[in-house]
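Colleague: What would the 3D arrangement of this be:
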Amino acid sequence: MNLANRITLARIFLVPIIMFFLLVNVSLPQISIEQFSITYNQIIAALIFIIAASTDSLDGYIARKRKLVTNLGKLLDPLADKLLVSAVLVSLVEMDKLDAWIAIVIISREFAVTGLRQIALLEGIVMAASKWGKWKTGVQITAIIALLINNFPFAFLNFRFDLLASWVAAVITLYSGFDYFMQNKHVINKTPM
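Modeller: Sure thing, here's the model as predicted:
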């Protein structure tokens, strides 16, 4: 197994660790400053999430640079991304930090696009990520981090950046999914019914 695939697997293995710190009631202390409060569990989960999310670009870069692109990597990389984002979104819903409909919109789009990619793959077509897909990923990660760290530092300004980022993530996710299907409708039209 090459380095790029090991990095991708590490991202997958970090998912349950993040969920543990978010959902298991471990009595670690919390930090409270005026109207802002955060547990050490959330800080640890946020740091691990940031590390895991940053490996998404790293594994792809290494695979392309060192000519280590494999079929296993092509399968694992999007799977790792979806597992990471979906698990954290579900955890945030469980923690009452995110509306369930936003998580459902984001996760549904991921399943739909993954399905379209699988159909394309069966036809021998490789579908590249679009610019909207890259924006979607960036906005989702930003929203998740803001939610994980209880809207720091915007909580001191009484500005709900985490809520705004969540709504923007939902809108861009919907649009990027629509754009993905429109740009690749030839794949759907080619598939026999």
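
Colleague: from here on, contacts and neighbour counts on C-alpha atoms
Modeller: OK.

Colleague: show me where this protein has helices.
Modeller: For the chain, the helices defined by DSSP state H cover 3-23, 40-65, 71-94, 100-122, 131-148, 161-183, 185-190.

Colleague: Let's compare: structure for the following, please.
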Amino acid sequence: MTRADPLAVPSASPPPRNLNIANVLTVVRVALVPLVAWLLLLDGGADPVLRLLAFAAFVLAGITDRIDGELARRRNLVTDFGKVADPIADKLLLGTVLVGLSWLGEVPWWITVVILGRELGVTALRFWVIRHGVIPASSGGKLKTVLQLVALGMYLLPLRTWFDGAAEAVARGTAFAVLLAAVVVTVVTGADYVVRAVRLRRSARGGR
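Modeller: Reported below is the predicted structural model:
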């Protein structure tokens, strides 16, 4: 029986391929974006059935966001492509819905501008430091995404069909409160990304 050499260095496992189930789900989420936008804006956003379908497609996209992250971590499928593509897919989905809702007059434009400005800025930061390393999503960033998903999901629902008067006002107020919380977390985490990007760039330069 041959004994294993205790001094032998174990061979490193090969890095995961970009073509894996986690990254495929990320691409599927991107593909769902135009469908959500079409269903939301069709008929001026007034058809309750189309709004429900838009909500269903939006939820499906949100589920893929949850699943692809879990698969990537559990099956060791984390790739640099996934680290970059996953948050970009989230930004495309949420940004498209925000613009659509603002276009319909349901979400104030200033909220859309603040959130999209932060998202575009963070994306630019990621590419600014990408040759020095990848900035993964933080816990605060994940909370921001959850709050945005919940708030926009509530806005997508045909609340006017289900409620009237005070009940509709409460439902709309709740959705707006969650969206405001998302705005606060969005701004705070955006500042955190700036700090992390500057530190990463400085540490990379210091290591030369």
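
Colleague: Could I get the TM-score for this pair?
Modeller: Remark: TM-score between the superposed chains equals 0.83 [TM-score structural alignment, normalised by the length of the first structure]; 182 aligned residues with a CA RMSD of 2.6 Å.

Colleague: ok, for Ser166 of the first structure, nearest residue in space, not its chain neighbours?
Modeller: Ala143 (5.2 Å; CA to CA, 6 or more residues apart in numbering).

Colleague: check contacts around that neighbour.
Modeller: Residues in contact with Ala143 of the first structure (CA atoms under 8 Å, 6 or more residues apart in numbering) are 162-163, 165-166, 169.

Colleague: neighbours of the alignment partner in the first structure of Arg75 of the second structure, just the number please.
Modeller: Under the alignment (TM-score structural alignment), Arg75 of the second structure pairs with Arg66 in the first structure. Around Arg66 of the first structure there are 10 other residues, counting by other CA atoms under 10 Å.

Colleague: corresponding residue for Thr64 of the second structure in the first structure?
Modeller: Aligned by TM-score structural alignment, Thr64 of the second structure pairs with Thr55 of the first structure.

Colleague: meant to ask about Leu25 of the second structure, not that
Modeller: Match for Leu25 of the second structure (TM-score structural alignment): Ile7.

Colleague: residues near the residue nearest to that match when sequence neighbours are not counted, how many?
Modeller: The spatially closest residue to Ile7 of the first structure, leaving aside those adjacent along the chain, is Asp59, at 5.9 Å (CA to CA, 6+ apart). With neighbours defined by other CA under 10 Å, the count for Asp59 of the first structure comes to 23.

Colleague: What of Ile135 of the second structure?
Modeller: If we define neighbours as other CA under 10 Å, then Ile135 of the second structure has 19 of them.

Colleague: Equivalent analysis for the one 5 residues further on, please.
Modeller: Neighbourhood size, Gly140 of the second structure [other CA under 10 Å]: 15.

Colleague: how close does it sit to Glu106 of the second structure?
Modeller: The gap separating Gly140 of the second structure from Glu106 of the second structure is 26 Å, by CA to CA, to the nearest Å.

Colleague: Please apply the same query to Phe163 of the second structure.
Modeller: Taking CA to CA, one finds Phe163 of the second structure at 16 Å from Glu106 of the second structure.

Colleague: again with Thr112 of the second structure
Modeller: Distance from Thr112 of the second structure to Glu106 of the second structure, counting by CA to CA: 11 Å.

Colleague: higher neighbour count, those two?
Modeller: Ranked by neighbour count (other CA under 10 Å), Thr112 of the second structure and Glu106 place Thr112 first, with 21 against 15.

Colleague: Closest to the centroid, which residue in the second structure?
Modeller: Closest to where the C-alpha atoms of the second structure average out (CA atoms, centre = their mean) is Asp90, at 2.6 Å.

Colleague: Counterpart of that residue over in the first structure?
Modeller: Aligned partner of Asp90 of the second structure by TM-score structural alignment: Asp81.
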